[in-house]
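>>> structure of the sequence below:
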Amino acid sequence: MIGSTVVYMVTVGLAQVTSLLLLPIITRYLAPTAYGEYTLVLATTALVGTLGSSWIRNVAMRLHFDFAREGRSAALFATAALMQAGILSILMVAGYVWTRWVSDPVSLSTYVAGAVAVLVSDAYALTTNTLRAEQRASAFGVAEITSSLLRLGGTWVGLLVGYRTPAMLFVFATVALLVAGAAIVPQLRGSLAGPRVLDREAARELARVGLPSVPLWVGSWFMTLSNRTFLAWYDDLSAVGIYSVAQGVGERAITGLALGLSMMAWPAILRVWIDRPRETPRLIGTFVLIYTAMTFGPAVGLAVHREAVIDLLVGPDYRDASAILPLIAAGTWLIGLAGFLNRALELRKSYGTLSGITIGAAAVNVILNLWLVPRHGIVGAAAGTAGAGIVMVIVAAVVAVRIEPLPIPWLAVSGVVAATAVATLVSWPLTAPIPAIGVFGVVYTPLAFVVSRHGIKEFSHHGA
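From the prediction side, this is the model:
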C-alpha cells in the first residue's frame, strides 16, 4: 500500500541523513590512521559475517514464505538465529589472525568491539528482515530510525567528551542496535507462527539452499571491501582511511538508497512471484527504472561535484579522497545495477549461477588491485572496483536477462539520464559546496520523480 511505501522512503531518507552526518563528525575527530584501523576491522568482521551469516539471513527471508504457509516460521527464525550466531563466534577468531597478518598491529579492543557489533547487527538484521517479509513497515521504520538517531547522538557525545578511539565507534553502534532491537521484539513475536525451537529440517533447508550462495557473498566482499586489505598490505592505515572515506560517501549516496529500495520492494516482488509469477519480470524491470532514478543522478553528482562533496562532508585531512570519488561512484552504481538485474536468478534460488557471476567480477577486482594498488595506491584500488563493476553488469545482462528477459522501460530510463544532464549543466558553474550540491538536488529530484512516477505507483499497487 502507499502508506508502506511512504514509511520505507521516510525511514531510508532519515537513515541516510544520519549516516551522512556521522561522516563529518567522525573524520573531524579521528585522524586517517585511526579511521583506517576502524574501517579495516569493519572490513574484516564484514568478511566473517559474509561467511557466517549473510547467506543464512538472505535465504531465511526467501524461505520465510514457505515456512509461514506451514505454520513453522518461528522455528525457521530460531534456527537461522542460532546457526548464524554459532558460526560467527567461531570464525571471529580466525578474523583477528587475518587482521594482524595484513596490517600493522590492530588493537584487540577494537577487534573485539567490532566482532560484538557484527554479532548484534546480524541478529538485528535477521529480525528486521522478518518484519519486512511480513510487511510490518511501521515496526521496521521505528527500529531503523531509533537505531540511527541513537548511533548519531551517542557517537557525537562520545567524541565530544574524549572517547576518540576506533573501538568507541563500534560500541555506540552496538548499543543503538540493542535498544532498537528490544523495541521491536513484541512485533516480531506477533509475526511468527509455531514453536520457537531448533528445527533440524529448517537447518538442512537453510544449508541446502544457502551454502551454494556462500561464494556469492564472499565475492561481494571481494568486490567492495577487499580493497582496504590490499591498501593495508601495500600502503598503510592512513591510505585505508582516505579510501574508506570516499567509499563511505559513495555507499551513503548510492548503496544506501539501493538498499532502501530493496527493503521496500523485495517483499512485494516475492509475493507476486508466489501468487502471479507471470507479472514478476515486468515488476523487476520497473525495479531497475526506480533504482536508476534514485541513484544515477546522485552518482553523477558525486563525480561532478567531488571536491565540494568532500569539503562539505569530511575533515581537511581527507581531501585526497576527492581524487577517487568519480571511480568509486561509477563502480558502486554499476555493482548495484547488476544486483537488480540478477533478481530473477534469486527468485529461482539459482545461487550457484549468482555466485559464479559475482566471483568472476570479484576475481577481476582482485587482479586489478594486485596490479594497480602497488603502482597507484588509492586510485588503483578505486579503478579496480570500477572495472569489476563493468564486468559484473555485462555478465549479468548476458546471463541473467537471457534466463528471464526483463521489459525495462527504456524511455523512462532515458528521461532519468536527461534529468541528470540538466541538473549537471545548471549546477556546473557553482563552486561553493552547499549551493552546488543543493542546486543539483533541487533540479534533479523533481525531474527524476516525474519520469519514474508510474513505476512508483506500480510498486505501491503491489504493496511495496
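
>>> contacts and neighbour counts: CA atoms only from here.
Noted.

>>> please name the nearest non-neighbouring residue to Ser4.
Ala137 (5.7 Å; CA to CA, 6 or more residues apart in numbering).

>>> no no, Tyr124
Gly181 (6.0 Å).

>>> which neighbouring elements make contact with the helix or strand containing the one you found?
Taking DSSP states H and E as the definition, one finds Gly181 inside helix 166-191. Where contact means 3 or more CA pairs under 8 Å, 6 or more residues apart in numbering; DSSP states H and E, helix 166-191 is packed against helix 32-49, helix 108-133, helix 137-160.

>>> mind redoing it with 6 Å?
Here helix 166-191 touches helix 108-133, helix 137-160, going by 3 or more CA pairs under 6 Å, 6 or more residues apart in numbering; DSSP states H and E.

>>> give the buried residues for that helix.
166-178, 180-181, 184, 188, 191 (16 or more other CA atoms under 10 Å).

>>> what about Thr110, distance to Ser244?
Per CA to CA, to the nearest Å, Thr110 is found 17 Å from Ser244.

>>> ok, these two, which is more surrounded?
Neighbours per residue (other CA atoms under 10 Å) separate Thr110 from Ser244, with Ser244 holding more: 25 against 20.

>>> let's see this one next to it:
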Amino acid sequence: MLLQHSALYTLARGLPGLINFTALAIYTRLLAPEEYGHYALVIAAVGLANAVLFQWLNLGLLRYLARYRDRKPIFLSTLVAGYLAVVILSAMLGLVLWSCWPEAEMRALIGLGILFLWAQALFDANLQMAASQLTPQRYGLLAITKSLASLALGGTLAWWGFGAAGVLWGLIGGLILAVVLWAREEWRHLSPHHVDKGLMGQLLSYGLPLTATFALTFVVSSSDRLLLGWLQGSHSAGLYAVGYDLPNQALGVLMMVVHLAAYPLAVHALEQKGRGAAQVQLKKNAIGLLSIALPATVGLVLLAPNIAQVVLGAEFRKAAVALSFWIAIASFLAGIKAYYFDLAFQLGQRTIVQVWIALVAATINLILNLWLIPKLSIMGAAYGTLCAYLSALVLSMMLGRRYFKLPIPGYESLKILGATFVMGLALWPLLSLEGLMGLSIQVFVGMVSYGLFVLVFNIADSRILLFNRLFPERRTI
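Alright, predicted model coming up:
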C-alpha cells in the first residue's frame, strides 16, 4: 500500500511541484529582486502566522480523524469552530499591524496577507483531511487545481504590472477555487450543536505543543529572509528567497510525497495493531524516505548551475548557485528530522519535547543570523540555517528514542548510499552540459543510473517486486 499511495502522491505533489518550479521561473522574470523580496516577506510572515494560529487544528485533524471517523460531523463541526475563533483573532491582530506599519507599500500588502492566511489555513485543512482518509486522488485534485489556478491568475496579474500584489491575489484565488471545486461536500453536515468541548480540549492538548514546534521551526526556515529584509533590504531578501526555495521546494515535495503516503499508514498500524506493526511500517517508511531524498539532494547540488540557468531569471542565478550546496544539505537534514525522527514524539504522544528542540534550533539560527548576515550577507543566513537544522536533527535522534523507538535500517541505508554514489559518478562527465536539453540529459542519466543500482542492490526488495510484477506466475514472495 505504501508504494501505491506513494505513486499517487507523487502525481498529487509532483505535478504541483513542477508547476511551482514554472512559477519560480516566471516570477523571477516578471518581478525585480525587490518586488520578489516584498512577496517573499509576506509569504514568510503568513507562514509564521499560519504555524502559530492554525496548525494545531490541522495536526489534530491528521492525528484524530481516523479515531472519530464514525462521528465525523461532530469532529468537523468542532474543527470549524476552532477555525472561526482563530479567524477573528487573526483579523484583530492584522488590523493592529496594518495601523502600525510605517511603510505604505508593505502596509497595502498586509490586508492581502490576512486573506491569504485564511485561505491557506482552509486549504491546508482539506489537504490534511484527504491525507488522513487515505484519498490521494482528492488530495491531488486539490493541490493541482490550486497550483494551476494560482500560476495562471498570479502570472497574468504580474505580467500586467501588479507586482507582488498580483502574485498574492493569484495565490488567494487558486486556494479558494480548489476548495470550492473539490472539498465543499466534506462540510455539508456542520452544525454549532455538534461542537464538542471535550474534543476541542483534546485537539488543543495535542496540537498546541506541535504548534509551538512548527512556529519555532518556521523561525529557522524563514526568519533568515525576514532578518535579511530588515538588515539589508528587500533586494537581498528576494535573492535569498529564490536561492532557498529552488532546492528546498524540490526536496520538500519529494520528501513530503513519501510522508503523506507513509505517516497515515503508520498511524493506522499503531491504532489497529499496536507498536510492533507500526515499527514494521516505519522501517519501510524510513527506507522510502531516504531512497528518494539522498539522490535528489546530491543531484540538486551537482546540477545547481544548469538548474539555475534554466529555471531562474538572470538577476537571481548567481546567488542561487552560491546557496545551492548549503541549502540543499540543510533541507535534507530538516526533512529527515521532520518526516521521520520527529514521529517518535508524535506517535509516542510526547509532542512537548519537540518544542524544546525547536527552541534550541531557533535560538541558534537567530544568533547566527544576527552575527553572520552583517558580515556575509545571504551566505551568512545559509550557514546559520544549516547549523540550526543539524542541531535539531541530532537532538531529535537522541531524545525521540525515549518515547517511541524508531527502527534504523542501517544495511539498506548503505545500499542507498552506494546507489547514490554511482549516480554521482555517472553525472560527473555531464556537468558541463547547459540549457534545457542538457538538463534533460543530466536528469535522465541520473535517474537511470540510480534506478539501475537500486535494482542491483535490491533496495527495499525492489528487484523481487519487479520480478513478481513482470512474471506473476513465478512469484518469489
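
>>> and the TM-score between them?
Here the TM-score for the pair of chains, by TM-score structural alignment, normalised by the length of structure 1, is 0.90; 454 aligned residues with a CA RMSD of 2.7 Å.

>>> pull the distance from the helix holding Gly181 of structure 1 to the chain's centre.
Centroid separation for helix 166-191 of structure 1 versus its chain: 18 Å, with CA atoms, centre = their mean, to the nearest Å.

>>> likewise for stretch 94-101 of structure 2?
Distance, centroid of stretch 94-101 of structure 2 to centroid of chain: 29 Å (CA atoms, centre = their mean).

>>> same question, stretch 95-112 of structure 2
28 Å.

>>> enumerate the helices of the stretch 251-400 of structure 1 by residue range, in sequence order.
256-275, 280-304, 306-313, 325-341, 343-347, 351-376, 378-403 (DSSP state H, counting those that start in this stretch).

>>> after the last one comes which helix or strand?
Scanning forward in sequence from helix 378-403 of structure 1 by DSSP H and E, the next helix or strand is helix 410-427.

>>> give me the mean deviation of that next one from structure 2.
Its aligned residues in structure 2 lie a mean 1.8 Å from helix 410-427 of structure 1 after superposition (mean CA distance after the TM-score superposition for structure 1).

>>> buried sites along that helix?
Quick answer for helix 410-427 of structure 1 (16+ other CA under 10 Å): 412-413, 415-420, 422-424, 427.

>>> please report the distance of the aligned partner of Trp273 of structure 1 in structure 2 from Gly299 of structure 2.
Using TM-score structural alignment, the partner of Trp273 of structure 1 in structure 2 is Leu270. Taking CA to CA as the measure, Leu270 of structure 2 falls 35 Å from Gly299 of structure 2.

>>> and Val443 of structure 2, by the same measure?
8 Å.

>>> check Thr156 of structure 2 too.
32 Å.

>>> quick one: map Glu206 of structure 2 onto structure 1.
Rather than Glu, residue 206 of structure 2 is Tyr. Match for Tyr206 of structure 2 (TM-score structural alignment): Val209.

>>> residues contacting that match?
For Val209 of structure 1, no residue meets the contact criterion (CA atoms under 6 Å, 6 or more residues apart in numbering).

>>> between Val443 and Gly299 of structure 2, who's got more neighbours?
Gly299 (20 against 16).

>>> alignment lookup: that one to structure 1.
Under TM-score structural alignment, Gly299 of structure 2 pairs with Gly301 in structure 1.

>>> and Val310 of structure 2, by the same measure?
When structure 1 is aligned by TM-score structural alignment, Val310 of structure 2 is paired with Leu312.

>>> residues near that match, how many?
So Leu312 of structure 1, with other CA under 10 Å, has 15 neighbours.

>>> ok, Lys457 of structure 1 next?
Using other CA under 10 Å: Lys457 of structure 1 sits among 15 other residues.

>>> gap between it and Ile394 of structure 1?
29 Å.

>>> what about Val120 of structure 1, distance to Thr292 of structure 1?
32 Å.

>>> compare these two (neighbour count), which wins?
Set side by side, Val120 of structure 1 and Thr292 show more neighbours around Thr292, with 24 against 17, by other CA under 10 Å.

>>> do you know how far the nearest residue to Gln309 of structure 2 once chain neighbours are set aside is from Met379 of structure 2?
Excluding the flanking residues, the one nearest Gln309 of structure 2 by CA to CA, 6+ apart is Arg317, at 6.4 Å. Arg317 of structure 2 sits 14 Å away from Met379 of structure 2, going by CA to CA.

>>> next: Val86 of structure 2.
37 Å.

>>> ok, those two, which is more surrounded?
Met379 (19 against 16).

>>> can you tell me what the more buried one aligns to in structure 1?
Matched by TM-score structural alignment, Met379 of structure 2 corresponds to Val379 in structure 1.

>>> next, count neighbours for the residue lying closest to its match once chain neighbours are set aside.
Distances taken as CA to CA, 6+ apart place Ile324 nearest to Val379 of structure 1, at 5.7 Å, with adjacent residues excluded. Close neighbours of Ile324 of structure 1, defined as other CA under 10 Å, add up to 21.

>>> now do Ile324 of structure 1 against Arg306 of structure 1, distance only.
From Ile324 of structure 1 to Arg306 of structure 1 the distance is 9 Å (CA to CA).

>>> check contacts around Gly243 of structure 2.
320, 323.

>>> that one: which element?
helix 234-273.

>>> that helix to helix 136-159, inter-axis angle?
With axes from the mean of the first three to the mean of the last three CA atoms, to 10 degrees applied, the angle from helix 234-273 of structure 2 to helix 136-159 works out at 170 degrees.

>>> mean per-residue distance, helix 234-273 of structure 2 versus structure 1.
Helix 234-273 of structure 2 versus its aligned partner: 1.1 Å mean (mean CA distance after the TM-score superposition for structure 1).

>>> just give me the neighbour total for the nearest residue to Met397 of structure 2 once chain neighbours are set aside.
Excluding the flanking residues, the one nearest Met397 of structure 2 by CA to CA, 6+ apart is Phe341, at 6.0 Å. Using other CA under 10 Å, Phe341 of structure 2 has 25 other residues around it.

>>> returning to that earlier point: which one in structure 2 is aligned with the residue nearest to Val379 of structure 1?
Match for Ile324 of structure 1 (TM-score structural alignment): Leu323.

>>> rewinding a little: distance check, the residue nearest to Tyr124 of structure 1 against Val197 of structure 1.
On the measure of CA to CA, Gly181 of structure 1 and Val197 of structure 1 end up 20 Å apart.

>>> same check on Gly415 of structure 1?
In terms of CA to CA, Gly415 of structure 1 sits 51 Å off from Val197 of structure 1.
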